[in-house]
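[1] structure of the sequence below:
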Amino acid sequence: MSGSSDTPIPKRPLYEESSQFKHWRFSRSKLDELRSALNERSIQIVRENLEEEEKARASTSTDTNEVDNPIKPAALAVDTQYLSTEDESLLVSFYISSIPKTCAGFGLPEVVEATAISYLKRFYLWNTCMDYHPRKVMPACLFLACKTENCLIPIDPFISRFSKLKSEEILELEFVVARSLKFEFTTWGAHKSLKGFALDLQTLPNTTLSTINNVIQSAQPLIQLSRQTDLELTYAPSQIALAALHQIDPVLTERYLSFKREPPSSVEPGVEADGKGKQKKPLPVGTEALLQIFEEIKAVFSEQAKKVLSIERSKEIDRRLRTCANPELIKGTALYAKRKQEEEAQEAEKRQKKAERAQASKASDEAIFGGDLRTIPPADSAPSESAFLDGPCSDTGNQWGMTVFRSDQLCGS
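    A predicted model of the protein is given here:
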């Protein structure tokens, strides 16, 4: 065998084995492409369903007065203003920003907050606000995150924090959310990576614990800020955490990278070497590319920090959403009732076909193996003792289809 075959194969990082790495990481251009295509497809479907809703209203007398968000008559007009990808992004961001306050009200830990936000972002990669309003989806994501992070809250006290919502709505949406997540509930957040670096930095020589604590505490707001962005859908959690550390203390972060990538040396990157003037040790190979990633992430930090979430803008989008929501998914609309009737008819047809197949299978089995043993006549219809003594071939003795012999015949007497 060659010497190369004895070289151990390096293990892949645990994160690269996760569903988040495999299924929930995209380039920025891919994210824009996904959302644009989803928005266009949703507008087409909603436009068709609004036309069908108008026809269904004309042919039925469905009452929509009891619906909390019914399709308005104006929505059936040709000039309906549908939501753009930017509108949807702003509306989802508004509800993302409300999750930390809601978690604080429940006394939930940071991990639940981060997981709920991740679920909400992932949900709207495959669904639009015109199909499912984030006002209802956000509580469903939070309720599911409480379960997956083992911080259970009963549905009744949970739903009491959300006005105009019923527990049935959250429980119904919970499965819709889980299905959209592909039942992949584990999330890898940058807050976990930051805690890991807080421990690992303690192995760095010539670094005090107070320095590490100050850097970690200063980086925490940047991690919270990152949740309001798409960073977790583009970069690894460790990259986001290191970028936050680099923005707070670039010298410490680069020393740490050098320490992890090369054996310890008396000369550290960015530190003058004793007796050699201004000579400095170069950063390890690959660090420049990593620093470039840090700059990209830090640029997103700066951009997000400048954004001001407009409540009035969010309300305006919400008002327009009332006229362009998908009537197929809103209880109380004529189209919703029609779809339910169609689903019930299909389910009834499936049950009927299943029963027919079961009956046909039973008949086929009986033709081969005979009838069910449970169909044997009850004990009160069994032949009397005299029937067996009447003779080997008498009518009474043979009513069970078998030959009966008397004991004296068997003995030959």
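
[2] okay, CA-based contacts and neighbour counts for the rest of this
    Fine.

[3] contacting residues around the most centrally placed residue in the chain?
    Nearest residue to the geometric centre of the chain (C-alpha atoms, centre = their mean): Leu181, 2.4 Å. Leu181 makes contact with Tyr119, Arg122, Phe123 under the criterion C-alpha atoms under 8 Å, 6 or more residues apart in numbering.

[4] one more pass at 10 Å, please.
    His23, Trp24, Ser118, Tyr119, Leu120, Lys121, Arg122, Phe123, Tyr124, Leu125, Trp126, Phe175 (C-alpha atoms under 10 Å, 6 or more residues apart in numbering).

[5] please list only the buried members of those.
    Buried members of the contacts of Leu181, counted by 16 or more other C-alpha atoms under 10 Å: Trp24, Ser118, Tyr119, Leu120, Lys121, Arg122, Phe123, Tyr124.

[6] one more, so I can put them side by side:
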Amino acid sequence: MALPEPPPEPETTRPPEPYEESSQFRHWKLTSEELQHLRQKVNEEGAERVRKAFEEQRKLILMVEFQKITGDTTQEPPECLTWEEQLTYCQFYEGRILDYCKALHFDRFVQATALAYFKRFYLRNTVMDYDPKFYLMTCVFLSTKVENAHISLSKFLESIPKSPSPDVMVELEFSLSKGIRFEYMVHHPFWPLHGFLLDVQDYIATSHPRPAHEHLYQKLQKCYSRAEQFASIATLTDLTFTHMPSQIGLGCLLAAARERDFEKELEQYLASRFHEKLDDLVKLRIALDGVAKAVTMQTEKNVDKATAAAIHKKLQKCQNPDFDPTSALCKHRRREEERERNERAAEKHEAGKAREAEQNATFIL
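    Down below sits the predicted model:
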């Protein structure tokens, strides 16, 4: 009589890593395909809002009172920016964030956080609605608070040419905060990279003969210095959406190792750390190769002024009039809002008079 087969062991699920419980992982971690799809979707929705706003403004301008205000009755539907043009335009302003942080002597954490805010905001909003030249400085100022490098708003605005008023900056900061879901914490690759430096040092100490230590430590330090540069460059790429900070940090170390003749030692380190999980090592290598390729191809400023100027010229013709305080549509909305406020105030006043009259009548009786 055959013995019954033992019941299958229940599958054990891996507990989530701390990073996987962060808002960055839950809300801002996407695949390359998801990233492109979201950018296309946001751009199409933004373009549709712009076309509707221009059509509404065109109808208003055709009315006599708007002809008197603007003297313009030619409002054709605009040619809107494509999602690729928006991405290119935003990349130009990301370069401007580097300029701001360098001029104001902010550290790499402030710069990286400002870039993350800017990328996140324009992942779900369009430059046709929100002018990036205002939001880039708002991203920088907000990041100084988060990264413990805060300066007063007045001092910050004094350092910025043609800066908005403090009241406007407060409004921009609130709008930016809504756009990034009030999720201010940003995980960068810098600390994971430093952790890998310490771990590789430990690996060298335990896996190589003592006479080789000093030489390998020197090579590792040169490699690490270059990897830090790559980590800063990585904050300009989509890696912040598609990869975990630890993957970015280790990928930057791999890119540096290839330049600094340390790749063999790093490969040995990876094999020693993942020798029991070969499948994980293969997946990790694919991710690291992607990071290394991205950071070596990326430059700090990959959009020139001429390209940005051409997009800006097109943008001026498709800026959403709903967000332009000088447009006929925006003026009309303000007048309507004021009229509604006055009507509500008048109704409240009449209701108060009616209650007072009723109370007086009751008193007389």
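
[7] TM value for the aligned chains?
    Remark: TM-score between the superposed chains equals 0.80 [TM-score structural alignment, normalised by the length of structure 2]; 329 aligned residues with a C-alpha RMSD of 3.3 Å.

[8] which residue in structure 2 lines up with Pro327 of structure 1?
    Using TM-score structural alignment, the equivalent of Pro327 of structure 1 in structure 2 is Pro321.

[9] picking that back up, how about the buried ones among the contacts of Leu181 of structure 1 in CSV, adding distance to Asn150 of structure 1 and secondary structure?
    Formatted as CSV, the buried ones among the contacts of Leu181 of structure 1 follow (distance: C-alpha to C-alpha, whole Å; DSSP: H, G, I helix; E, B strand; the rest coil):
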residue, distance to Asn150 of structure 1, secondary structure
Trp24, 23, coil
Ser118, 16, helix
Tyr119, 16, helix
Leu120, 18, helix
Lys121, 21, helix
Arg122, 20, helix
Phe123, 21, helix
Tyr124, 24, coil
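
[10] quote the end-to-end distance of stretch 58-78 of structure 2.
    Start-to-end span of stretch 58-78 of structure 2 (C-alpha to C-alpha, to the nearest Å) is 11 Å.

[11] buried residues, it. List them.
    Arg58, Leu60, Ile61, Phe66, Thr73, Pro78.

[12] stretch 297-307 of structure 2 too?
    Glu300, Val303.

[13] same question for stretch 153-170 of structure 2.
    Using 16+ other C-alpha under 10 Å as the test for burial, stretch 153-170 of structure 2 gives Leu157, Met169.

[14] and stretch 195-214 of structure 1, by the same measure?
    Buried residues in stretch 195-214 of structure 1 (16+ other C-alpha under 10 Å): Phe197, Ala198, Leu201, Gln202, Leu204, Ile212.

[15] spatially nearest residue to the counterpart of the second one in structure 2, not counting backbone neighbours?
    So the one you mean is Ala198 of structure 1. By TM-score structural alignment, Ala198 of structure 1 lines up with Leu197 in structure 2. Among residues not flanking Leu197 of structure 2 along the chain, Tyr224 sits closest, at 7.0 Å (C-alpha to C-alpha, 6 or more residues apart in numbering).

[16] ok, the one you found touching Gly251?
    No - in this structure, Tyr224 of structure 2 is not within contact of Gly251 by C-alpha atoms under 10 Å, at 11.6 Å.

[17] between the two, which one's more packed in?
    Set Tyr224 of structure 2 next to Gly251 and count neighbours by other C-alpha atoms under 10 Å: Gly251 wins out with 30 against 22.

[18] ok, the residue nearest to the centre of structure 1 to Arg227 of structure 1 distance?
    Using C-alpha to C-alpha, Leu181 of structure 1 is found at 18 Å from Arg227 of structure 1.

[19] now swap in Glu344 of structure 1 and tell me
    41 Å.

[20] more neighbours, those two?
    When Glu344 of structure 1 and Arg227 are compared for neighbours, Arg227 comes out ahead with 22 against 12, by other C-alpha under 10 Å.
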